[in-house]
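Visitor: Predicted model, plus sequence, below.
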Amino acid sequence: MKTRVLVVAIIVSFVVFLDGAVTNVALPAIKRELGGGLAVQQWVVDGYLITLGSLILLAGSLSDHYGRLRIMRIGLFGFAITSLACALAPTGEFLVGARIVQGAAGALLVPSSLALIIATFPAAEQGKAIGRWTAWTTAAFLAGPALGGLLVDAVSWRLIFGINLLPIAVALWLMRKIDQASEDRVRQQIDFVGAALGVVGLAGPVYALIEQGRYGWTSPLILVPLIVGVASLTTFIWWESRAPNPMMPLSLFAQRNFAWGNLATFFIYAAFAFVGFAMTVFVQEAAGYTALLAGLVQVPSTVIMVVGSSFFGGLSSRYGPRLFMTVGPLVCAAGMLLTLSVTSDAVYWTQLLPGILVLGVGMAITVAPLTAAILGAVDPKRAGIGSAVNNAIARIAGLIAVACTGVIVGSTLDVTGYHRAAIACAAFLIVGGVIAFIGIRNPRKTDAPAAQPAAPATPPAAPAPSAPKTEPAA
């Protein structure tokens, strides 16, 4: 049963994360067929991330309330339908709309899958299980471009969405034999007001960041969404501190590792998302790589990630996560800086591969310990919402990073633009490593049992986020 649960959790999360990454390599082909320029390319990515990131908190509450398997099934059916809609999109606007709804379906899947692992595996086995989950789900971000490039060059960009139907069918079949009766549930009202404020609060600023190049910062079309979004985010925090059953219980942040781990997550995952977007578009549009070759660029990192995450997850269980969460991002930053030697030819073996290899090692060191540190601060009964908070922060970080593309690189991803992107990614990663060094504390061995139930089941009013893996990568 444990193996089946782990396989289902990996498949479900892999599909969600893969869809977020596989799209990058198809953006030039989508632009050629449907038009729209850089703005449409950003919206195809960020439309998905807006609802994924903002609704994942609500999904965590739904998971705890109604049961992880039930919410997971609803999410899988929704993801299948919206994937088909994306594959058949006749216009850029239709594709963006379908991606927005697809993100909402994806939000139901990630917290449920990780919470299922926490509920199924005993504390002594969770580190290794999370390491495997982390390796495969984070690998989705790296394997996505390779798979997408193959499909784009061999058939069409539309197949990158249609291919989702196969793993979804496999996951639904495997779930038939998983016992739902043993699930722990937390019955409480669902915070729909908080969910609405979160969506508006993210959508407004993201719209402003993406469209400011076209309309200018002083245009009402930019200022109004920006002001409304910021006001909504402020109101969201206020509401969550007073709501009887908040979808993001601020009490979670009272746990040191949960709070500091999620802060580190924001910067680390902003860098991960931004480098995937920037490098994949750059090598195609500036260096002339085919979609397949562009996708293969990061395969070495994928291999290192898959092989190394479980190993470093086990080490962090023995020695604590602080060292790994500090050193890993710094190694990643060094890898990004190595790619600054890239020219318009983008010679892979000498200009990109060395940095990519170092980046992969850094990610393997970082991700599993980060996830384990955050999850270790969450009460198992609140694993759904804890996982959701961490996932939300990771997705929102990527969302904001991609939305800032125009601000960081300008109107096009040429060599100069890529250099700016690489420096920005390195800066994000260094900040993430410093935050981990300052804030993360290794749990004492005698406190191992207490590390699990760190956040009270009934939230009072302090804060503590969760990481992309605890919450998750991914």
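Guide: Nice, thanks for sending it over. Numbering: from 1, shown residues only.
Visitor: alpha carbons only for contacts and neighbour counts from here, please
Guide: Fine.
Visitor: List the residues that contact the closest residue to Val206 other than its chain neighbours.
Guide: Using Cα to Cα, 6 or more residues apart in numbering and skipping the chain neighbours, the partner closest in space to Val206 is Ala403 (5.9 Å). Under the criterion of Cα atoms under 8 Å, 6 or more residues apart in numbering, the neighbours of Ala403 are 42, 46, 206-207, 209-210.
Visitor: In addition, the following structure is provided for comparison:
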Amino acid sequence: MSTVSLRSTAGRWVVTSSILASAMAFIDGTALNVALPSLQRSLHASGAELFWVLNAYMLMLAALILLGGTLGDRLGRRHIFMTGIMIFIAGSAACGLAGTVTMLIIFRMVQGIGGALMIPGSLSLISSAIDEAERGKAIGTWSSVTTLVTIGGPILGGALADAGLWRYIFFINIPIGIITLLCLWWKVAEQEIPADAPPQDYPGAVLIVGGLALLNFGFLRVPVSGFDSLAAYGSILAGALLLAGFVITEQRSRHPMLPLHLFKNRTFTGANLLTFFLYAGLSGSMLFLSLNMVQMQGYSQLESGLSFLPFTLLMVFLARLAGSLADKYGPRWFLIIGPFLAGTGMLLMALVGQTTGPSSYWTTFFPGIMVLGMGMTITVAPLTATVMGCVSSQLSGTASGVNNAVTRIAGVFAVAVFGALAVLFFAGSMQPALQELPLTAAQKAAAMAQTANLGDAAVPQGLPHQQQQLVAQLYHQHFIRSYGKIMAMCGGLGWLGSLMAWIFIKSQKSERRI
């Protein structure tokens, strides 16, 4: 399939189908963040189970998205793209019907498998089908519209959750997916498929799934059992060993799912390091900002979702411009300034303590959200174009898979590690505070046990009214203190991403494509 102009009919259908499919995949994570309290009440889920609801999807997505990218390159991008959409639709329907949190976690994994086949296909179609001169603008269009859905997801999720309809976060994917399949079937032609497609790297897929799952399990067990327990420490160690085995396997494989030679390109390496640090910070900050607003600051779930609207508007109106300017002037300074601003926005939100609720939004959370939004707006399209520009069109699906995998792996680690740290910070801060209250040892132990639920910690039954108020105040005070520490760490990761751009990303013209 030869390249076409973005303004042509064929070009518009390629971008439209890519946007629709990506919107399905991205909306779930952001919409669910603000709907977690409703989901928890409906399914009687624990705090750890909530993190698994988020990470079950991201885990499969992170582990298999590399395989999805190479499958598209070797077996046909449109074919694999459509297969992923069909699996994703089925998983979404099953999630919406799940009666227990365990079933929801399982069906979220099915969604992740579909997303792993679907997401790399969206960008690889754009990269290989659109003329190179307009590729940055096409990616900017994709970024702005998918971000409208992604960041607008909390608004939809909040509205549905407040109405008791959180299941429709999943059901809404069904009509979108069907429309996308029809667009691809009728309007987008399949690209040329190599005659000698090599075998798939299934050992690599098994190793990375196992490694990420064990690390995720281990970190989420730490607050419950401690680092010295076999369940936590052993799981983390086993996960690290499996990931090391994955790297060794990829080095020795004739047909690896992660071609390590791509990282010989300095720009490609720097762009993926930037991606990991920036999106780890972004994932952690968005999750804990939503929990803080709803559980501590008195926001409804809809109000929490609406608080991200300035972020959305910046992305919608300026992301395409950023992509065009990066095409003209080069991406380096966009990728230095953008993550630095994003990290600064997270640090500004880390300074927000107890507020008076939505009425004080404009002087508390709004400045940080604006700075974060401006930073991400400057970064997203230039970063994507930089990654795709490092490789030839034959490897575009693989490059997209690697970068998307890095994004999802960053999210998996952010939820697992920051989830564990938040509980440890919360419990460590609450313990000395509780010692000063006139409570029995059993009452103090009951109060401490609730710290595993973070912002949903409930005051133990049977305490005198005055003591109940004091414990509730301590929960609020020390959760917000823990939130501030997590947000500060997320901001530091944003700055670290900026540093990666400064060190690694120079002029792409000085480096040959792989």
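Guide: That came through, no problem. Everything numeric here is computed off the predicted structure, so don't read it as measured data.
Visitor: TM-score for this pair?
Guide: Aligned and superposed, the two chains score 0.92 in TM-score terms (TM-score structural alignment, normalised by the length of the first structure); 449 aligned residues with a Cα RMSD of 1.5 Å.
Visitor: so which of the contacts of Ala403 of the first structure would you say is closest to Arg187 of the first structure?
Guide: Asp46 (32.5 Å; Cα to Cα).
Visitor: Am I right that that closest one is in contact with Ile396?
Guide: No. The pair Asp46 of the first structure / Ile396 is not scored as a contact, 9.4 Å apart, by Cα atoms under 8 Å.
Visitor: higher neighbour count, these two?
Guide: It is Asp46, of Asp46 of the first structure and Ile396, that has more neighbours when counted by other Cα atoms under 10 Å, with 30 against 23.
Visitor: Now do the same for the more buried one: its match in the second structure.
Guide: With TM-score structural alignment as the criterion, Asp46 of the first structure lines up with Asn55 in the second structure.
Visitor: okay but its match is in contact with Ile409, surely?
Guide: No. Checked against Cα under 8 Å, the pair Asn55 of the second structure and Ile409 is beyond contact range at 9.8 Å.
Visitor: Ser253 of the second structure -> the first structure?
Guide: Using TM-score structural alignment, Ser253 of the second structure lines up with Ala243 in the first structure.
Visitor: Would you map the helices across the stretch 251-400 of the second structure?
Guide: Taking DSSP state H, counting those that start in this stretch as the criterion, the stretch 251-400 of the second structure contains helices spanning 266-295, 301-306, 309-329, 332-350, 361-364, 366-389, 396-413.
Visitor: what's the longest one aligned against in the first structure?
Guide: Matched against the first structure by TM-score structural alignment, helix 266-295 of the second structure falls on residues 256-285.
Visitor: element containing the corresponding residue of the second structure for Phe437 of the first structure, please.
Guide: Per TM-score structural alignment, the equivalent position to Phe437 of the first structure in the second structure is Trp502. Using DSSP states H and E, Trp502 of the second structure falls within helix 465-504.
Visitor: hmm, back to that, got JSON lines for the contacts of Ala403 of the first structure, with distance to Ser54 of the first structure and secondary structure too?
Guide: Formatted as JSON lines, the contacts of Ala403 of the first structure follow (distance: Cα to Cα, whole Å; DSSP: H, G, I helix; E, B strand; the rest coil):
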{"residue": "Gln42", "distance to Ser54 of the first structure": "17", "secondary structure": "helix"}
{"residue": "Asp46", "distance to Ser54 of the first structure": "12", "secondary structure": "helix"}
{"residue": "Val206", "distance to Ser54 of the first structure": "12", "secondary structure": "helix"}
{"residue": "Tyr207", "distance to Ser54 of the first structure": "14", "secondary structure": "helix"}
{"residue": "Leu209", "distance to Ser54 of the first structure": "17", "secondary structure": "helix"}
{"residue": "Ile210", "distance to Ser54 of the first structure": "18", "secondary structure": "helix"}
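Visitor: Could you export these to CSV, including columns for distance to Leu233 of the first structure?
Guide: Listed next are these as CSV, based on distance: Cα to Cα, whole Å:
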residue, distance to Leu233 of the first structure
Gln42, 22
Asp46, 18
Val206, 12
Tyr207, 14
Leu209, 16
Ile210, 18
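Visitor: what about the spatially most central residue of the first structure, distance to Ala143 of the first structure?
Guide: When the first structure is reduced to its mean C-alpha position, the nearest residue by Cα atoms, centre = their mean turns out to be Arg395, at 3.9 Å. Applying Cα to Cα, to the nearest Å, the value for Arg395 of the first structure to Ala143 of the first structure is 18 Å.
Visitor: ok, now Ala59 of the first structure?
Guide: Look at Ala59 of the first structure and Ala143 of the first structure: by Cα to Cα, they are 26 Å apart.
Visitor: Compare these two and say which is more crowded by neighbours.
Guide: The neighbour count for Ala59 of the first structure versus Ala143, taken as other Cα under 10 Å, is higher for Ala59 (33 against 24).
Visitor: Aligned counterpart of the more buried one in the second structure, please.
Guide: Per TM-score structural alignment, the equivalent position to Ala59 of the first structure in the second structure is Gly68.
Visitor: Run through the helices of the stretch 51-200 of the first structure in chain order.
Guide: 68-87, 92-107, 110-120, 123-154, 159-162, 165-175, 192-215.
Visitor: Let me know the helix or strand that the counterpart of Ala231 of the first structure in the second structure is in.
Guide: Residue pairing (TM-score structural alignment): Ala231 of the first structure is matched to Leu241 of the second structure. Using DSSP H and E, Leu241 of the second structure maps to helix 235-252.
Visitor: From Gly53 of the first structure, how far off is Asn24 of the first structure?
Guide: Distance from Asn24 of the first structure to Gly53 of the first structure, by Cα to Cα: 18 Å.
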